[in-house]
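Colleague: need a structure here:
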Amino acid sequence: MSLQYTLETQIKAAVKELYDANLENVELQPTRKDFEGDITAVVFPMLRVVKGNPVQIGEAIGKYLMENVSEVERFNVVQGFLNIVLSDSYYLDFFNSIEDFSSFGKVTQGKEALMVEYSSPNTNKPLHLGHVRNVLLGYSVSEIEKAAGKKVYKTQIINDRGIHICKSMLAWERFGNGETPDSTNLKGDKLVGNYYVKFDQEYKKQIAALLEEGKTEEEAKVQAPIIKDAQEMLRKWEAGDEDTVALWNKMNGWVYKGFEETYKSIGVDFDFYYYESDTYLLGKDIIEEGLKKDVFFMKDDGSVWCDLTDDGLDEKLVLRNDGTAVYMTQDLGTAVQRVKDHPDVGGMIYTVGNEQDYHFRVLFLILKKLGYTWAENLYHLSYGMVDLPSGKMKSREGTVVDADDLIDQMTETARKISEELGKIDEFSEEEKEELYKMIGLGALKYYILKVDPKKRILFNPEESVDFQGNTGPFIQYTYARIQSILRKADNAKVSAVEPSTALSASSIEMHPKEKELIKILQQYPETIQLAAENYSPALIANYTYDLVKEFNSFYQNVPILATQNEIEKVFRVKLSGAIAEVIKSAFALLGIQVPERM
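Modeller: Down below sits the predicted model:
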């Protein structure tokens, strides 16, 4: 039974006994920092059933709690707020009750599964900064959902077909002179991306030439020979032309290998892959089913639509009049196929930028109309774009920030700042390189994940690697500091004192800073559940920062190893160790590693 439940029950009992009134709800909240107290009961809502002065009512309830709840040590009333101070023994009992802080807050996995889709790149270019936010969000949400008790399948659909893929293929065929990733010493996705840019350059030249001949811009875009050739290549691919399919397999193979290297470098993974080349024909049977159920209707030209006007949306095309699929057809088919492949899936999360908000509203609504029960548990993890101080990125023009280059830049920035601080002289070169990458990636991931997914981000690499403030390196440094304390304590054999004696309320007087740390530790399980419910790694990130801020305040104000009281020393070392375990656990949910030394 939780203390919150006990307080709610006893406050209702107090109101019944003191005022002969029935209180339906009790509003409890953390006490504000500028007042003494741990939990505050708000009296004002009680005035609906209890007539009187809120301060006097608060005083009366406070006295009742002192008599009936052993954990309540004292109280104070400020206007209509009853601030309750809990005993040291309550916090020590909680601390003693946690056997392993490394698994604290995590829930045993249930049977029903959740599928999280993220990344889902096109195979005509390398992953860029926009993809980085996508994969970091998708991976972190997957880990948070697992910690909250869900079974999670991590997946992506690779967009490996279409005109954009043919553009890279055609440019390589025409201008590549047979070069390969091996012959150029380039990652395959970078090599293919270069030819996507090359296509755009040639396309623009041909458009300019046609404009000089007197064509309109629209005519020039359609009549440029290179775009016609790309369209013909797509037609050949769809017809199964042997040479075209062989080229497609070869170049996509280069890209897949490049993607895997980037994912490994970023530290994310997937359980299952879907490919648009396999799924683009899915969904046609669903359209037939929907026509029979009157979910869809056919227009005179033979095209099939879904009328969503009664739902505040519009009519949506789901099948062209020539019988070919649109993206919506494919997404309907893929969703249904995923549940067929994994029958335990009870919901899906789609990590896709906010420019697709409308598409997913339509997709989810159509699936519900088709009668799929799991469609009630679909969620679009919509996120804002990532901008740089230099402006917006454009793939066709080759102005995107390549994910691999970004990781290298972050590592280099971490190297520069670490060397300036001069705290790693005793590290080997290999240890230094590993640390630089850990700090650089931690900075990148934390900077992106600490922001609410829906908000747009202006990413500043230098700012993200600051060792002060709300940054990944600041938190990593605090974790390393605690490890140093633990090593010193171990060398001094501090832990030799019997733990049960060390943490007894009768033998230790808690410092307010210790109490505050344990209060924040208590919030970790609830924070995991809230982050899972809201699909928001930002809640975990900012919780960790609050915990670290409080620890550093504790470290500055309370002697840990310098105290002469051995029992006090053991308690503070154990408390520091618990803080470190929760930092490590929380950062793992964000996909961030923490260094033992720094």
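Colleague: going forward, measure contacts and count neighbours with C-alpha atoms only.
Modeller: OK.
Colleague: so Ser119 sits right up against Gly130, yeah?
Modeller: No: with the criterion set as C-alpha atoms under 8 Å, Ser119 and Gly130 do not qualify as a contacting pair; they are 9.5 Å apart.
Colleague: where along the stretch 351-500 of the chain do the strands fall?
Modeller: 378-383, 386-387, 457-458 (DSSP state E, counting those that start in this stretch).
Colleague: re the thing from before, Ser119 and Gly130: who's more crowded?
Modeller: When Ser119 and Gly130 are compared on other C-alpha atoms under 10 Å, the one with more neighbours turns out to be Ser119, at 25 against 19.
Colleague: Excluding sequence neighbours, find me the nearest residue to the more buried one.
Modeller: Distances taken as C-alpha to C-alpha, 6 or more residues apart in numbering place Val135 nearest to Ser119, at 5.1 Å, with adjacent residues excluded.
Colleague: Let me know the angle separating the helix or strand hosting the one you found from strand 378-383.
Modeller: With elements delineated by DSSP states H and E, Val135 resides in helix 129-147, which encompasses its position. Using axes from the mean of the first three to the mean of the last three C-alpha atoms, to 10 degrees, the inter-axis angle of helix 129-147 relative to strand 378-383 is 130 degrees.
Colleague: Now the second one, please; I'll put the structures next to each other:
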Amino acid sequence: MVCSYTNVSNFLEYKIRSLYHIWLFLAMNFIITATHKAIKELYNEEVAEGVINIQDTRKEFEGQATIVVFPIVRLSKKSPEQTANDLGNYLLENLKEVTAFNVVKGFLNLSIANEYWLSLFNNELLVPEFGAIKPNGKKVMVEYSSPNTNKPLHLGHVRNNLLGYAVAELLKADGYEVFKVNLVNDRGIHICKSMLAWQKWGNEETPQSSGLKGDHLVGKYYVIFDKEYKKEIEALMRDGLTEDEAKKNAPLILEAQQMLLAWEAGDDAVISLWQKMNGWVYEGFEVTYKNLGVDFDKYYYESNTYLLGKGTVDEGLASGVFFKKPDGSVWIDLTADGLDQKLVLRADGTSVYITQDLGTAQMKYDDFKMDESIYVVGNEQDYHFKVLFLILEKLGKTWAKGLYHLSYGMVDLPSGKMKSREGTVVDADDLIAEMVSTAKQKTEALGKVDHFSDEEKNTLYYNIGLGALKYFLLKVEPKKRLLFDPSESIDFQGNTGPFIQYTHARVKSLLNKAGYVSEPVTAPVELSETELEMILLLSKYPSEISLAAKAYSPASLANYLYEVAKMFNKFYHEVPPIVKEEDAAVKQHRLNLSAVTATILKAGMSILGITVPERM
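Modeller: Just a heads-up that it's a prediction; the model follows:
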């Protein structure tokens, strides 16, 4: 399967980061070839293929390419420093691309000629195909969102949806065929609670009559059920029942349980009510999904999948993976694997949650025949997925090796920053509205949109607000719990979405003002230190996609894009006004650098689901 970040070997990560991408490795291969020749001539020794590798030079040292000399010492029979100096002098004398070198212990740092970097920039970075990674022939499924149909999507769902979408887009950019799926929890006692409350206190209220989105309306009755249920519990406890007894015997919960039994028995009235209220919720969800900018290729519904898995249990019993207890319940013993015994089928033959998951996993594989399947689910389910994947492996499912739980931490808001409609959780629609409102206030305070039409302003506020939200949530490694401050995220300075968006708009303004047309520069141009740094940083874009995809971490791509934006602003302020530059070659090259920056910012932010405006 695609490796998680913790499973990517240090060597692989080193290779990806240091060689940027395969084309750069091939471009720098002339140094490796010359180094092989140097070892033969200097020490009369042959060196095995793969021993000599090039990495990028650390920022505190002069140079752009570094050879690690330690593996060569056994051939030279000299100290690392002496060996590095020998090789440095040889390369300086025999390679026109090498203009200088310095030695730091066992590291040979090489300075490469301007002409080389200009050629690399013109022939690789400036072409329209730069950053496009060829299809690798593998299929991957990303399952995310997975809401319950008894309430609106909330802040936790926002992180889930944005993370799942970005990971799917990353894998697509890295050459995978990607399927985005959503497993909707549309059955169970919690669904019946909303239905029963609407029956009792709804007075036929609908989204149309109430003016509420369907998911908010259904969520309203879930809250009403909870309030009335608590009243009944308190009343029963005053009559002498324990809290546990009261919870089990409250009339409301008994009625909800009866409704669930009727639903599962195919009662027409209950199914009709369920279909109507679920329909309201789905319409509401679609509005939220559209506003979040996420989509799905296929929906799975637990109402269609909850009976799956019993065949898998029979299969496991026949193979001896599962065992049956005297009461008829079916279990698997995972104590030898450091876990515990796990129930997979109740004594009465009904499914438990993992039974359904076993069957659904098989169904998804049968539907798509994917090589990998990623479950984007919060870290409270870490143990569940460890057990699920292990059971599937023990059942001999060859595709189980391709299953991965992308576990993520909770999102907190500073106390008092936002209050939800219910006063307990922040729902997604409130959060989106707050983000757009804050973006409007902060943008208007800068006074730079007075010449925009109302439609352009509203589009800009939406893009800035959603860009701020998405970037803030995605720039943090998924496993980390994070504190999200809506106001802090909408800042036009620092590591924020609006800063990157503003940088893109600045570049586009520059290019438009210059009447830019893309053309390679063939005349000699002296690169400043910052321009060289830009070429090196921009050249990493394809490898940053691959690294982020292999780590299932949009955070590394997000932070790379911030570095690109920061580097452009440094360049923009250091060089004289580009539009007024009199040297045509210098002007064209700097405009080319700016154009590639804009292209990378737009493409990279699009992978994260963020729109970058043309002007701000």
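Colleague: Could you check the strands of the stretch 351-500 of the first structure and tell me which one is nearest Lys146 of the first structure?
Modeller: Smallest distance to Lys146 of the first structure across the strands of the stretch 351-500 of the first structure (C-alpha to C-alpha): 16.3 Å, for strand 378-383.
Colleague: how about that closest one, aligned to which bit of the second structure?
Modeller: Matched against the second structure by TM-score structural alignment, strand 378-383 of the first structure falls on residues 403-408.
Colleague: What of stretch 434-447 of the first structure?
Modeller: With TM-score structural alignment applied, stretch 434-447 of the first structure matches the range 459-472 in the second structure.
Colleague: try stretch 189-205 of the first structure
Modeller: So in the second structure, the equivalent range for stretch 189-205 of the first structure is 215-231, judged by TM-score structural alignment.
Colleague: mean distance, the matching stretch to its aligned residues in the first structure?
Modeller: Following superposition, stretch 215-231 of the second structure is found to deviate from the first structure by 0.8 Å on average (mean C-alpha distance after the TM-score superposition for the first structure).
Colleague: what residues are up against Ala148 of the first structure?
Modeller: For Ala148 of the first structure, the contacting residues are Lys106, Val107, Thr108, Gln109, Ile528, Gln529, Ala532, taking C-alpha atoms under 8 Å, 6 or more residues apart in numbering as the criterion.
Colleague: so what corresponds to the third one in the second structure?
Modeller: In the second structure, the residue matched to Thr108 of the first structure (TM-score structural alignment) is Lys134.
Colleague: I figured its match hits Gly175, correct?
Modeller: Yes: taking C-alpha under 8 Å as the contact criterion, Lys134 of the second structure and Gly175 are neighbours in contact, 5.4 Å apart.
Colleague: higher neighbour count, these two?
Modeller: Here Lys134 of the second structure and Gly175 are compared on neighbour count by other C-alpha under 10 Å; more neighbours surround Gly175, at 18 against 10.
Colleague: Give the closest residue to the more buried one in space, chain neighbours not counted.
Modeller: Gly175 of the second structure's closest residue in space is Pro135 (C-alpha to C-alpha, 6+ apart), at 3.9 Å.
Colleague: contacting residues around Tyr379 of the first structure?
Modeller: If you count contacts by C-alpha under 8 Å, 6+ apart, Tyr379 of the first structure has them with Gly347, Met348, Ile349, Tyr350.
Colleague: Cool, thanks, talk later.
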